[in-house]
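Colleague: Here you go, sequence then predicted model.
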Amino acid sequence: MAWNEPGGNKNDPWKNRGGREQGPPDLDDVFKNLFGKFGKSGGNGGGSGKSLGGIGAGILVGLLIAIWVISGFYTIREAERGVVLRFGEYHKQVEPGLRWAPTFVDSVIPVDVQSIRDQSSSGSMLTEDENVVSVQMEMQYRVVDPFRWTFAVENPEKSLSQSLDSAIRYVVGHSRMDDVLTDGREMTRQRVWEELQGIIEPYNMGVSIIDMNFRDARPPEQVKDAFDDAIAAQEDEQRFIREAEAYAREIEPRARGQVNRMNEEAQAYKERVTLEAQGEVARFEELLPQFERAPVVTRERIYLETMEEVLGNTSKILVDSKGGNNMMYLPLDKIMDRQRENAKPTSRNTLEGLQMPVTNEGGRNRNSSPTSGLRGDTFREGR
């Protein structure tokens, strides 16, 4: 049975020792007894006790010194630089590696100078044209001066966050909503970057801005559908402009070609008309002496040549009606068309087969060929 089980166990180690009840030993009494024993041994030993006390004190001091020296070793990683403070004041900056600093005298603050850090900011902001937009931007930066990063401002991360928020609100407040939401986002991002550089430069915080990202920009949810329609209309506008430019690039060379062709045709027509006019002038200059020598013959010749040119381009129908009731109808153009269709030379027998009744001068009907009638009419017209 265990000593602390109920039922009157008498095996409690703190009871019934020496015939009396006793509790757990008092720590103060333990230490008093221990130091008392050391004091008695020192008093009894005389000089030997003093030497043992000195050796113990020396060992204790050596141990403390060893612990102090060992505790001063520290390591700076490759991506870090150490800022050493001596009694709370800046002393130096150390490079990566195993280093030693006296404990309780120097303190070392490691600062990461290679990692790319990010800081974001977002919020609803009022634009220049009094519209509310929700903007989210993210900044990436890196520490380049550990001392300035540690001591230039009290809280560098918070200072950077406030500076970024201030830069975004300033730029958005001086921009139109369409520029922030649509085609002016790249310009807005660049302006925020420049504004942030101007804000943090007087503080000399020891940081370098690596990049600035425009994560999101959107209108309030209440008017989001209307803004989506506006953005779609702007995209359609740009698409129509590109299509019109493509059509212009396609049609312009064709139009220029037509213009050049018309100019060349007009120039050729001008030259042709000019040359024809000059030829007519030369012809009349040649006819003038002949007309002066024989005006009647020359006039008749000019008349015949003119009629030949005019009648050569028109359809001709010859009618012979001289007395009586019979009439000869001779469509010469039809006959010529039939000859061309047959592609054969017209024989005299073919023409003689087309005989029509013709009234002669004596009033009697006689059969004569169209050729004879044509010949007689021609001679009569010539006379």
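Modeller: That came in fine, so what should we check first? Given the structure is predicted, the values throughout are model-derived calculations rather than measurements. Numbers count the residues shown, from 1 in each chain.
Colleague: make it CA atoms for all contacts and neighbour counts henceforth
Modeller: OK.
Colleague: how about the helices in this protein?
Modeller: Per DSSP state H, the chain carries helices over the ranges 27-45, 47-71, 146-151, 156-173, 177-181, 185-200, 224-293, 295-311, 332-342, 348-352, 370-382.
Colleague: got the buried residues for the fourth one?
Modeller: I take that to be helix 156-173. Using 16 or more other CA atoms under 10 Å as the test for burial, helix 156-173 gives 156, 160-161, 163-173.
Colleague: again, but for the fifth one
Modeller: Buried residues in helix 177-181, defined by neighbour count with 16+ other CA under 10 Å: Met177, Asp178, Val180, Leu181.
Colleague: okay if I get those as a markdown table plus distance to Leu60?
Modeller: Listed next are those as a markdown table, based on distance: CA to CA, whole Å:
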| residue | distance to Leu60 |
| --- | --- |
| Met177 | 75 |
| Asp178 | 77 |
| Val180 | 72 |
| Leu181 | 73 |
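Colleague: between these, which is nearest Val113?
Modeller: Val180 (33.6 Å; CA to CA).
Colleague: Distance check, Asn367 against Thr378.
Modeller: According to CA to CA, to the nearest Å, Asn367 stands 18 Å off from Thr378.
Colleague: Indicate which one of the helices of the chain is closest to Val319.
Modeller: helix 370-382 (9.2 Å).
Colleague: What is the distance between stretch 219-237 and the centre of its chain?
Modeller: 19 Å (CA atoms, centre = their mean, to the nearest Å).
Colleague: So which bits of it are buried?
Modeller: Under the neighbour-count criterion of 16+ other CA under 10 Å, stretch 219-237 has Pro219, Phe227, Ile231 buried.
Colleague: next one: stretch 41-51
Modeller: Result for stretch 41-51 [16+ other CA under 10 Å]: buried residues Gly42, Gly49.
Colleague: now it: how far from the chain's centre is it?
Modeller: Using CA atoms, centre = their mean, the offset of stretch 41-51 from its chain centre is 94 Å.
Colleague: what about it, how long is it end to end?
Modeller: Stretch 41-51 end-to-end distance (CA to CA) = 12 Å.
Colleague: Show me what that stretch is in contact with.
Modeller: The set of residues external to stretch 41-51 that reach it, using CA atoms under 8 Å, 6 or more residues apart in numbering, is empty.
Colleague: second one coming, line it up with the first:
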Amino acid sequence: MKILDGFHSRIALAMAGKNPWGSSSGGDDDGGDRSGASGDGDGSDGKPSEDRPKGPRNPWLPQGGRDGERRSASIEDIFKNRGPEGPRRRPGGPGGPGGPNFRMPERPGGKSWVPVIVAVVVLIWIGVTSTHLIGPQQKAVVQTFGAYTRTLDSGLKFTAPFPIETVDVVDVEGVRAVQIPGSQARAKLILTGDQNLVDLSYIVRWNIKNLEQFKFRLAEPEETVNEVAEAAMRATVAEKTLDETFSGQGRAEIELAVRERMQRVLDRYRAGINVLGVEIDKADPPSEVVDAFRDVSVAEQNADAARNQARGYAQQVIANAQGEAEAFDKVYEEYRLAPEVTRRRLYYETMERVLSQTDKTIVETDNVTPYLPLPEVNRRRSTTVTPAQPAQPSTNSNASGSQ
């Protein structure tokens, strides 16, 4: 409290025009030591240090503590005196060029450059924020003070400057892909119509159909696409069997059905999204039963191979039977024209076919050798038919002839 009382007394003295800080050059208001015509207190005037005034320095005197005009107590006057034109300002001081109180050069008319600079900055800001170049695959939505007003097509467009109007440019024709599930390591098990589980991963491709609906109807469009795609895939696979899910034709039907389901749901949401297509990337059994599923697949492949082999043999037998039937039909036509001749020809052909495959022939007829060694006869016949090699002329005959 004593400290506060002393501070209050000093304020009262200052308001009364007296020096609350001790001695001053103008008088001895508080009974302190007088400084007279002393220097600035730093010994620069040649006086010894013991002649300096004692006590705290008076902040209302000029700098250096020299005698002279008392400094005004007004804050505006204090800062005005600290300018470059203030008294006793040394070159290169705090108020000189480059200091904190640096002043810009004036225009030829004596006016400041600040309004010109501000006007140029404002014009640049207006030009940059009000001119928009929108690409051929892009569109832009314009909001006036945060409320949607219109949609801009591609080309050079102009709007009110920011923050009056804000422009959000979006690529509407670019294809966006969503991988479900997001990581290949994760399993997405879906129940089929025959109560089996299948691990499916697929890709959904889409783009923006209506930019206004896409920006302002859905809070998170991509998350909505993921959820709608998963719901449509589960509903479609539940209508198919496990074999149809694994087959190529079944996959194509599932992809088409999922795309149509997604488009219907998103149109009801007014999401402004166009589903371009769905592609099943992987369709495998669950990892827990993959070994057993492989065994079943191998067994099915072996059964298919055996069935195919049996069908091939059956087709071959049927083809031979059909050929023999056609040949019999032709023989029958000949038999109807000449029965005796046809009967004799069939007998000869049959006997030739049978006897050509035997080595012995027994003939029960008079005056005929009962045993015919047909192999020996054939061998002799082949030896007789084989041409003999020409004899080489001897040397002795050639010599006798020459004599």
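Modeller: Thanks, I have the structure now. Owing to the predicted nature of the structure, the values given are computational and were not obtained by experimental measurement.
Colleague: returning to what we had before: put together JSON lines for the helices of structure 1, with distance to Glu130 of structure 1 on each row.
Modeller: Below are the helices of structure 1 laid out as JSON lines (distance: least, CA to CA, whole Å):
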{"stretch": "helix 27-45", "distance to Glu130 of structure 1": "78"}
{"stretch": "helix 47-71", "distance to Glu130 of structure 1": "62"}
{"stretch": "helix 146-151", "distance to Glu130 of structure 1": "38"}
{"stretch": "helix 156-173", "distance to Glu130 of structure 1": "9"}
{"stretch": "helix 177-181", "distance to Glu130 of structure 1": "8"}
{"stretch": "helix 185-200", "distance to Glu130 of structure 1": "17"}
{"stretch": "helix 224-293", "distance to Glu130 of structure 1": "15"}
{"stretch": "helix 295-311", "distance to Glu130 of structure 1": "84"}
{"stretch": "helix 332-342", "distance to Glu130 of structure 1": "86"}
{"stretch": "helix 348-352", "distance to Glu130 of structure 1": "100"}
{"stretch": "helix 370-382", "distance to Glu130 of structure 1": "100"}
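Colleague: which outside residues touch stretch 240-253 of structure 2?
Modeller: Contacts with stretch 240-253 of structure 2, where a contact means CA under 8 Å, 6+ apart, come from Thr192, Gly193, Asp194, Asn196, Leu197, Val198, Val237, Ile254, Ile280, Ala283, Asp284.
Colleague: Sitting in strands, which of these do you find?
Modeller: Counting by DSSP state E, the contacts of stretch 240-253 of structure 2 place Leu197, Val198, Ile280, Ala283, Asp284 in strands.
Colleague: and which of those residues is nearest Thr369 of structure 2?
Modeller: Asp284 (81.1 Å).
Colleague: Aligned to the closest one, what sits in structure 1?
Modeller: Alignment note: Asp284 of structure 2 maps to Arg218 in structure 1; criterion TM-score structural alignment.
Colleague: How many residues are close by its match?
Modeller: 19 (other CA atoms under 10 Å).
Colleague: Quick check: chain neighbours aside, which residue is closest to it?
Modeller: Closest residue in space to Arg218 of structure 1, ignoring its immediate chain neighbours: Ser134 at 5.4 Å, by CA to CA, 6 or more residues apart in numbering.
Colleague: For stretch 171-178 of structure 1, measure first residue to last.
Modeller: End-to-end distance for stretch 171-178 of structure 1: 14 Å, by CA to CA.
Colleague: which residues in structure 2 does it align to?
Modeller: Going by TM-score structural alignment: stretch 171-178 of structure 1 matches residues 236-243.
Colleague: Please determine how far the residue nearest the centre of structure 2 is located from Glu253 of structure 2.
Modeller: In structure 2, the residue lying closest to the centroid (CA atoms, centre = their mean) is Ala177, at 6.5 Å. Applying CA to CA, the value for Ala177 of structure 2 to Glu253 of structure 2 is 20 Å.
Colleague: now do Val341 of structure 2
Modeller: Counting by CA to CA - Val341 of structure 2 and Glu253 of structure 2 are separated by 67 Å.
Colleague: Same drill for these two, tell me which one is more crowded.
Modeller: Here Val341 of structure 2 and Glu253 are set side by side on neighbour count (other CA under 10 Å), and the busier one is Glu253, at 15 against 12.
Colleague: which residue lines up with that one in structure 1?
Modeller: Taking TM-score structural alignment for the superposition, Glu253 of structure 2 sits opposite Met187 in structure 1.
Colleague: mind listing what the residue nearest to Pro285 of structure 2 when sequence neighbours are not counted touches?
Modeller: In space, and not counting its chain neighbours, Pro285 of structure 2 is closest to Val198: 4.8 Å by CA to CA, 6+ apart. The neighbourhood of Val198 of structure 2, defined by CA under 8 Å, 6+ apart, consists of Lys188, Leu189, Ile190, Leu191, Thr192, Leu242, Ala283, Asp284, Pro285, Pro286.
Colleague: Map these onto structure 1 and name those still in contact.
Modeller: With both residues aligned by TM-score structural alignment, their matches' CA atoms under 8 Å, the contacts of the contacts of Val198 of structure 2 that structure 1 also has are Leu189, Ile190, Leu191, Thr192, Leu242, Ala283, Asp284, Pro285, Pro286.
Colleague: where's the counterpart of Ser161 of structure 1 in structure 2 relative to Ala338 of structure 2, distance?
Modeller: For Ser161 of structure 1, the aligned residue in structure 2 is Asn226 (criterion: TM-score structural alignment). Distance of Asn226 of structure 2 to Ala338 of structure 2, given as CA to CA: 85 Å.
Colleague: Okay then, goodbye and thanks.
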